[in-house]
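# Sequence and predicted structure are below.
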Amino acid sequence: MPPSSLPVSDHCDGRRFFNPSSILPASPQRRRVGLGEILRWQWRRRRLPAWPTPTVPPPAGDPQALPAPGTVHVTFIGHSTFLLRLPRADGTALTVLTDPVFSDRCSPVSWAGPRRVLPPGRSLDALPRVDVVLVSHCHYDHLDLPSLAALGRRDAPLFITAPGNARHIRKAGGRAIVECDWWQHHDVGGMRVTATPARHGSARTPFDANRALWCGFDIRPAGDGPSPSVFFAGDSGHGRHWAQIGARLGAPDIALLPVGAYDPRFLMEPVHVTPEEAVSAMIELDAGLAVGMHYGTFRLTDEPYDEPLRRLAAARAAAGVAAERFVGLGHGECRVMSPRRPERRGPARQDLARQDASG
């Protein structure tokens, strides 16, 4: 059962979480979407052409390889699941997995719900031992109990998530779980993981809407370390939080940003960015590099299969962002990524130390 009371804050009234006005865009969608609109949308969706079954080449790169100082190995497994290998001062790597979903469907049941167009780009067995699992929120395409259970049995990782989600992870057998509210952090393996605001929502049943928080994550060295910084957005609509994150924590070297599941806008505008908004998010974060996600794996919305990356390319060009700075990785590809700027970006080390009091 959801907790009977939650910590009151600018994004929680004690019973449910909400998106505060401080992170909303200047002109957010204000009207409520009625049940009739949703039912009509679901009926119209039945006439949409099916997504193709794409043919993909064998995945490139080695997810088991150790990263050199100043680089991060980023492996795109599909949807919002990435394997990150971040270098540590002792020559080893901290291995992080984001929103792991290896199941065939993202659904409360195995026989219905959105089904994969492509299998995971890398199987769990092909991955190195995972140290940390980041869970941004509890929607089924981001929090998959069978995947979490398999990871728990194999690696016993640390799970970091937002308040209200630990109860779900415990159902999968997770033991080491840390909940971080927005702007709170946890240090692990020489890295600082900070939960960041996102404009979204949560539910796993008709009865627990917004009883668990949603977030993104900023990952950067807790001290002087060899790893670039990485921002993982989770799910989010557009808003002022991008600039707030960059200003407060420092511009990330690499940003993992959603570019799909945005159509129809009357329903998705508050919760999912368009490719054009993803480019704006990259600019507002002042990210050195960006990687697209949340597309081409599960058909959650109405846009054609290949539209997100086509619109991303056009939006990138219109904004004057070089093609190599905001990319879509191949299915299962492991890419060695380096920051665009050699200097360490982010708060001074003494500022990071002062954050300890709030973490």
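Looks like it arrived, so ask away.
# hey, let's count contacts and neighbours off CA atoms from now on
Noted.
# what about the spatially most central residue of the chain, which helix or strand?
When C-alpha atoms, centre = their mean is applied to the chain, the residue found nearest the centroid is Gly234 (2.4 Å). Gly234 is located outside every helix and strand, with elements delineated by DSSP states H and E.
# What's the separation between it and Leu151?
Gly234 sits 19 Å away from Leu151 when distances are taken as C-alpha to C-alpha, to the nearest Å.
# Show me where the chain has its strands.
Assignment of strands within the chain using DSSP state E yields the ranges 72-78, 81-87, 93-98, 132-135, 158-161, 177-179, 185-188, 191-196, 216-221, 230-232, 254-258, 289-293, 326-327, 334-337.
# any idea how far Arg335 is from Leu66?
Plainly put, Leu66 is 12 Å away from Arg335 if you go by C-alpha to C-alpha.
# burial measure for Ala150, as a count.
Neighbour count for Ala150, taken as other C-alpha atoms under 10 Å: 16.
# show me what contacts it?
Not one residue lies near Ala150 by C-alpha atoms under 8 Å, 6 or more residues apart in numbering.
# take the one below as the second:
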Amino acid sequence: MTDYSFSVSARPGVAPEDSKAHHFKDDRGQLVRYENPFPSYGHWRDISLPRALLIFARYRFQGKLPVPDTSKANIPATRAQFLPSRIADTKSLRVTWLGHACCFVEFPSGFRALFDPVFEERFSCMSPKRFTAAACQPTDLPALDAVFISHDHHDHLSYPSVKELVRVHPRVQFFVGMGLAKWFQDGGIHAVTEMDWWDDADVDLERTASEVVGSDSAAVQAATIDPERISVHISCLPSQHGSMRSPLEKDRSLWASWAVTSGAKSVWFAGDTGYRCVPEGIEELGPGFDELPRNPQFSQIGTLRGPFDLGLIPIGAYQPRFMYSPVHASPYDAVEIFQDTRCKAALGIHWGTWALTSEPVNEPPIKLGEALKVKGLAETGLFDVCAIGESRQF
């Protein structure tokens, strides 16, 4: 196994004029929380947590929040497999979807990145149980350089998963939004880089030592061909969501999407995001829908950081739209986000793992296909889904 030293140089990057509109400051000019600054967030801007709970209770009482049946879900899944060495393929980007928003990306440079890792059966004591098994565990990952966290919600940031990743890969570096580094530091994890929207970072990994255990020829070969140096470019970019590790921490840390480029291949990881707010009484693609405000930041991402070789874009956890549209993209939203961000190809994530909302658990890929047909993209194969644990090359 090869060790690498890790150096990070972060700085503000090219940004639109309103790049700090998400900073909410008090009367003394102190940053106290973050917010979604555009009309696309809609009615949730003025809804408090107690009122949101009342709306949830009303919807439940009215039967508008059915619990989806997972007993016959039959989501395609396979045991994840990874490249035996960092330079097994010097041209392709290899992505393995591990369920929900968790993705493992193997860049042609040798860089290995993990996004929003949660390996547990339940992500909290109150969460539903996985209805598809985890595709792997942290001990199965052959190499890991960096972990990117989109936000602090429990289904995207798991303390047991993070601690196990650090145990297995002690040199791993975490990249998080503003305000979230303290959570890691309180848990004894200090290899954390905290970034704001539109910040860039240049990362250098330099090989320091190789330790080959036993006489395994595959291990010897991997250590021999691991690159001397790996260069990575990272951008912390907007999304439309929120944060709340506990009720007293609402929006105290920043949610984000991430762009990562290494070995001439780029990935944009959307994490968890909405696109437009759909009020009660408006149906998707129905009268008035196309006039709803869209989040302009996705077009800004495409213009200022794109194009990207691959987008990892959420397509699940979207019903009912009045409740979830400000923070969760529907498959139709996902296709527009794909177009706005100038991704050359995309995989649908954030579905098929936990039943978090009311749509049937098998529905997101079906709705994605319908959305692609509406946009004239159905036959292109540019935006696809895969089995949990499956790897795709781009």
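On my side now, so go ahead. Note that the structure is a prediction, hence the values are computed from the model and not measured.
# so what number do they get for TM-score?
The TM-score (TM-score structural alignment, normalised by the length of the first structure) is 0.82; 316 aligned residues with a C-alpha RMSD of 2.1 Å.
# Show the contacting residues for the residue mapped onto the residue nearest to the centre of the first structure from the second structure.
Residue mapping for Gly234 of the first structure onto the second structure gives Gly271, with TM-score structural alignment as the criterion. Contacts were defined as C-alpha under 8 Å, 6+ apart; by that measure Gly271 of the second structure touches 101, 116, 149-151, 239, 256-258, 312-314.
# so which of those residues would you say is closest to Val8 of the second structure?
Trp258 (15.5 Å; C-alpha to C-alpha).
# To which residue of the first structure is the closest one aligned?
Across the alignment, which pairs residues by TM-score structural alignment, Trp258 of the second structure is matched by Phe217 of the first structure.
# Tell me if I'm right that that match and Trp242 touch.
No. Applying C-alpha atoms under 8 Å as the test, Phe217 of the first structure and Trp242 come out as separate, 11.9 Å apart.
# So for those two, which sits in the more crowded spot?
Phe217 (30 against 22).
# tell me the contacts of the closest residue to that one other than its chain neighbours?
Distance criterion C-alpha to C-alpha, 6 or more residues apart in numbering; nearest residue to Phe217 of the first structure, sequence neighbours excluded, is Ala195 at 4.7 Å. Residues in contact with Ala195 of the first structure (C-alpha under 8 Å, 6+ apart) are 161-162, 180-185, 215-218.
# switch the cut-off to 10 Å
When contacts are counted by C-alpha atoms under 10 Å, 6 or more residues apart in numbering, Ala195 of the first structure touches 134, 136, 160-162, 179-186, 214-219, 231-233.
# Quick check: Trp198 of the second structure vs Met178 of the second structure, distance?
Separation of Trp198 of the second structure from Met178 of the second structure (C-alpha to C-alpha): 12 Å.
# And Ser266 of the second structure, by the same measure?
Distance of Ser266 of the second structure to Met178 of the second structure, given as C-alpha to C-alpha: 23 Å.
# and if you look at Ile47 of the second structure?
From Ile47 of the second structure over to Met178 of the second structure (counting by C-alpha to C-alpha), the distance is 23 Å.
# Which one of those two is surrounded by more residues?
It is Met178, of Ile47 of the second structure and Met178, that has more neighbours when counted by other C-alpha under 10 Å, with 21 against 12.
# my guess is that one contacts Leu237, does it?
No. Contact criterion C-alpha atoms under 10 Å: Met178 of the second structure and Leu237 do not qualify, at 11.6 Å.
# which residues are in contact with both of those two?
Applying C-alpha under 10 Å, 6+ apart, one finds that Met178 of the second structure and Leu237 are jointly contacted by 195-197, 255-256.
# Spit out the residues that contact Leu66 and Arg335 of the first structure alike.
The contact lists of Leu66 of the first structure and Arg335 share 72-73, where a contact means C-alpha under 10 Å, 6+ apart.
# In the first structure, what range does stretch 324-334 of the second structure match?
Residue span in the first structure matched to stretch 324-334 of the second structure, by TM-score structural alignment: 268-278.
# State the distance spanning the first to the last residue of the matching stretch.
End-to-end distance (C-alpha to C-alpha), stretch 268-278 of the first structure: 14 Å.
# Kindly report the same for stretch 50-59 of the first structure.
Using C-alpha to C-alpha, the two ends of stretch 50-59 of the first structure sit 25 Å apart.
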